[in-house]
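Undergrad: Need the 3D shape of this:
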Amino acid sequence: MILNHLWGLYAHPIEEWQTIDNRHESATYSLSHIALIALIPSLMGYYSSVYLGWKIGTGDAVFLTHNSAVLIGIAMYFALIIG
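TA: So this is what the prediction gives:
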């Protein structure tokens, strides 16, 4: 997973890119990480719209219902995957 290489890319980028190049990962392995990483913004979008809400100007905070946020979160996830 590319996240395992983050420190190496900062500390010694040339050697780390060679390591990444030498390690040939399958398409399934790479796509599984994309699917996992795409969950993060979808889940945070759900949480923030249901529990934190947002405020425009001086009005009251606006929240989404659970059902609306789930549908938007699912749509966001697939939009990130299809991308």
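Undergrad: alpha carbons only for contacts and neighbour counts from here, please
TA: Noted.
Undergrad: Let me know the secondary structure of the nearest residue to residue 8 once chain neighbours are set aside.
TA: Excluding its sequence neighbours, the residue lying closest to residue 8 (C-alpha to C-alpha, 6 or more residues apart in numbering) is residue 16, at 5.5 Å. Secondary structure for residue 16, judged by DSSP: H, G, I helix; E, B strand; the rest coil, is helix.
Undergrad: so how many other residues sit close to residue 16?
TA: Per other C-alpha atoms under 10 Å, the neighbour tally for residue 16 reads 17.
Undergrad: Do you have the helices of the protein handy? List them.
TA: 6-11, 13-22, 27-47, 66-82 (DSSP state H).
Undergrad: and this one, so I can compare the two:
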Amino acid sequence: MRDAIIAAVLPLDLQPHGLRKAAGRRLPEAGCTPHDIMAILGHSTLAEAERDTREADRAGLSTGAITKLEGWTTNKPAQTTS
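TA: So this is what the prediction gives:
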């Protein structure tokens, strides 16, 4: 791990757990699904993934979710007729 830290030009006192925690925050912000996050971080349950992703940018995630919803609904025909 030390070689990877040096190669990435990161502080030598950086701990692997801190990198994992940062990944847990950044993965949902990048649009990864809970199952993506589980696979990347090695979680065996959704509860573990949720615990590690609590610090994700909730405002940014909500904006992204609304954008996805708007894109999804604009491509669907109305379910009721007028």
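Undergrad: TM-score of the superposed pair?
TA: Once superposed, chain against chain, the TM-score is 0.36 (TM-score structural alignment, normalised by the length of structure 2); 45 aligned residues with a C-alpha RMSD of 3.2 Å.
Undergrad: on that earlier part again, compute the distance between the residue nearest to residue 8 of structure 1 and residue 46 of structure 1, please.
TA: The gap separating residue 16 of structure 1 from residue 46 of structure 1 is 35 Å, by C-alpha to C-alpha, to the nearest Å.
Undergrad: likewise residue 22 of structure 1?
TA: For residue 22 of structure 1, the distance to residue 46 of structure 1 - C-alpha to C-alpha - is 38 Å.
Undergrad: neighbour count winner among those two?
TA: residue 46 (24 against 9).
Undergrad: Hmm, the more buried one is touching residue 74, no?
TA: No - using C-alpha atoms under 8 Å, residue 46 of structure 1 makes no contact with residue 74, being 9.2 Å away.
Undergrad: Just give the number of residues close to residue 49 of structure 2.
TA: With other C-alpha under 10 Å as criterion, residue 49 of structure 2 counts 21.
Undergrad: Name all residues that make contact with it.
TA: 24, 34, 37, 38, 41, 43 (C-alpha atoms under 8 Å, 6 or more residues apart in numbering).
Undergrad: Among the residues you listed, which lie within helices?
TA: 24, 34, 37, 38, 41.
Undergrad: State the distance from the third one to residue 73 of structure 2.
TA: Just to be clear, that refers to residue 37 of structure 2. Where residue 73 of structure 2 is concerned, residue 37 of structure 2 sits at a distance of 26 Å (C-alpha to C-alpha).
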